[in-house]
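J.: From the sequence below, what's the structure:
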Amino acid sequence: MTPTNQVMMSALAQATQEPTGGIAGWAIDMMEKLGAPGAGLAVALENLFPPLPSEVILPLAGFAANRGDIGLISAIIFTTLGSVVGALALYGVGAVLGRKRTRSLLGRLPLVKLEDVDKAEDWFNRHGAKAVLIGRLVPVVRSMISVPAGVERMSMPLFLALTALGSGIWNTALIVAGYALGEKWHAVESSVGVLQYVVLAAAVGAVAWFVVVKIRARSSAGEKVK
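T.: Predicted structure coming up:
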């Protein structure tokens, strides 16, 4: 084990109070061997199988960037790409299998709760396309929101755009926080609730601003036609 790997293993153990082998050790090993793409791979799999939450992976990637092991911008880009790939896989499952068979499949996975799937489905039904964007900032819903989007065959370009935007916002917030805190990166996980609401409020505000701009543009165009 290299010095870098030892430091990150120790940091993870301090943050989670759990053994650093298995999936956790694998995620750290991927970041060390593959760099930023390794962080992206870990996030992609976290979307599908969540034994190691993104609230740990992303600040840890920020810490790695702080140490100079990976680039900060590349960490953000590759983890966001990983989020999109993982989301696209779940979208595909929902689109191919349909609601009933997808629920049956997910219900057999040891780390997935059907109530989480139902919560994401309810969120999607109430908020439509906005759910894919804002849902990326909400625990549990963050991963599962891709399933109802696939079942409903939401427009693929729109799904990918909203997923990339929402995931990019969330990933950037946690990675930058981990980068800024350095060796105290694990404080991000305990403060993620507050950070989540800050990011969520910013995202909702951005969506509202976009809608207002569009409405004003249409109103101005209508007045010019008259």
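
J.: rest of the way, CA atoms for contacts and neighbours
T.: Fine.

J.: for the chain, what spans make up the helices?
T.: Using DSSP state H, the helices of the chain run over 3-16, 22-34, 36-48, 54-66, 72-107, 114-127, 129-134, 141-144, 146-151, 156-181, 187-190, 192-225.

J.: how close does the residue nearest to the spatial centre of the chain get to V138?
T.: The chain has S167 as the residue nearest its centroid, 4.6 Å off, counting by C-alpha atoms, centre = their mean. Distance of S167 to V138, given as C-alpha to C-alpha, to the nearest Å: 11 Å.

J.: again with M30
T.: The gap separating M30 from V138 is 26 Å, by C-alpha to C-alpha.

J.: Also A24?
T.: 22 Å.

J.: wait, doesn't the residue nearest to the centre of the chain sit right on F78?
T.: No: here S167 does not reach F78: they are 11.1 Å apart, not a contact under C-alpha atoms under 8 Å.

J.: higher neighbour count, A24 and V138?
T.: A24 (22 against 19; other C-alpha atoms under 10 Å).

J.: Spit out the contact partners of the more buried one.
T.: Neighbouring residues of A24 by C-alpha atoms under 8 Å, 6 or more residues apart in numbering: L12, L52.

J.: Report the contact partners of the residue nearest to the centre of the chain.
T.: T80, S83, V84, L133, R136, L137.

J.: Can you select the buried ones among those residues for me in ChimeraX?
T.: The buried residues among those can be selected in ChimeraX (16 or more other C-alpha atoms under 10 Å) with this line:
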select :80,83,84,133,136,137
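
J.: Export the contacts of S167 as a markdown table, with columns for distance to A217.
T.: Formatted as a markdown table, the contacts of S167 follow (distance: C-alpha to C-alpha, whole Å):
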| residue | distance to A217 |
| --- | --- |
| T80 | 31 |
| S83 | 33 |
| V84 | 31 |
| L133 | 23 |
| R136 | 28 |
| L137 | 29 |
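
J.: Here is a second sequence; please produce its structure as well for comparison:
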Amino acid sequence: MDDSENLNLFAQWAVTLMEVLGSFGAGVAVAVENLFPPIPSEIILPLAGFTASRGSFSLWEVLVWTTLGSLVGAIALYGLGAWLGAARLRRIVARVPLMKVSDVDRAEAWFARHGDKAVFFGRMIPIVRSLISIPAGIERMPVLRFAVLTTAGSAIWNSVFVLAGYFLGENWSSVERYADVFQLIVVITVVVALVAFVVLRLRRRRRGTMVS
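T.: Modelled structure (predicted):
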């Protein structure tokens, strides 16, 4: 692609992969993006769709390889969660200030009730789409079920962005602006939730100290 010098670092890296490996390179880029959430799929996927629109490879190849790439990256993080395990997680949480082992118990109970939905819909939420694989591994969700839910959720997310890049053509980068707004909302929500958690936990600790 002769305009790659106008792209940011991540996009240039993805372009190089696709130039060398074809549509398989798009899958590799997505797999790496799953392992390192700061790499934005919101750039890689529309760029892959745009590249397909120029005839470098077919649209169906991009959709298949990017979905497989998502699955591979998710399986790797699932393995990390399985290695960590609930028992080791409890030992770690017990040493973290403001955290309690009972927090792990509540999280396990929540995941037991909503794990399927969390994995499926989590694949369509920035940042969460990578991290949701870790608790699935910790709780040892059956691998086949995890793979099916991950593949289904990833296929939807990937298709939206790949098709947007395919049909927008030279304007594929405009997708990133809307995706950035969505990601910002997610980040703000997470930050607010964390701040609220810390404030509530500090208040409870202060009350406990005053009572004692």
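
J.: Just the TM-score for the two chains, thanks.
T.: The TM-score (TM-score structural alignment, normalised by the length of the second structure) is 0.71; 168 aligned residues with a C-alpha RMSD of 2.6 Å.

J.: Could you pull up the residues touching Y91 of the first structure?
T.: Y91 of the first structure neighbours (C-alpha under 8 Å, 6+ apart): S146, V147, P148, A149, G150, V151.

J.: And it, how far from S143 of the first structure?
T.: For Y91 of the first structure relative to S143 of the first structure (C-alpha to C-alpha), the value is 10 Å.

J.: Could you check how far the aligned residue in the second structure for I28 of the first structure is from I134 of the second structure?
T.: In the second structure, the residue paired with I28 of the first structure is V15, using TM-score structural alignment. Distance, V15 of the second structure to I134 of the second structure, using C-alpha to C-alpha: 29 Å.

J.: Likewise for Y166 of the second structure?
T.: Distance from Y166 of the second structure to I134 of the second structure, by C-alpha to C-alpha: 32 Å.

J.: ok, so what distance separates I77 of the first structure from S167 of the first structure?
T.: 10 Å.

J.: do A208 of the first structure as well
T.: Taking C-alpha to C-alpha, one finds A208 of the first structure at 18 Å from S167 of the first structure.

J.: got it, and K224 of the first structure?
T.: 38 Å.

J.: Provide the aligned range in the second structure for stretch 42-57 of the first structure.
T.: The aligned range for stretch 42-57 of the first structure is 29-44, by TM-score structural alignment.

J.: next one: stretch 165-177 of the first structure
T.: So stretch 165-177 of the first structure is aligned with residues 152-164, judged by TM-score structural alignment.

J.: do stretch 128-135 of the first structure as well
T.: With TM-score structural alignment as the criterion, stretch 128-135 of the first structure aligns to 115-122.

J.: any idea how far the matching stretch is from the chain center?
T.: In terms of C-alpha atoms, centre = their mean, to the nearest Å, the centre of stretch 115-122 of the second structure is set 12 Å apart from its chain centre.

J.: how close does that stretch sit to the first structure?
T.: Comparison of stretch 115-122 of the second structure with the first structure after fitting gives an average deviation of 0.8 Å (mean C-alpha distance after the TM-score superposition for the first structure).

J.: Check which residues of that stretch are buried.
T.: Buried residues in stretch 115-122 of the second structure (16+ other C-alpha under 10 Å): G115, D116, A118, V119, F120, F121, G122.

J.: got the contact list for that stretch?
T.: Applying C-alpha under 8 Å, 6+ apart, the contact partners of stretch 115-122 of the second structure are F111, V128, R129, I132, S133, A136, F146, L149, T150, A152, G153.

J.: My guess is the fifth one contacts G81. True?
T.: Yes: under the contact definition of C-alpha under 8 Å, S133 of the second structure touches G81, with a separation of 7.4 Å.

J.: Would you mind telling me which of the two has more residues around it?
T.: Remark: of S133 of the second structure and G81, S133 carries more neighbours, 28 against 22, as counted by other C-alpha under 10 Å.

J.: For the more buried one, which non-adjacent residue is spatially closest?
T.: Y78 (4.8 Å; C-alpha to C-alpha, 6 or more residues apart in numbering).

J.: Residue in the first structure paired with that neighbour?
T.: Match for Y78 of the second structure (TM-score structural alignment): Y91.
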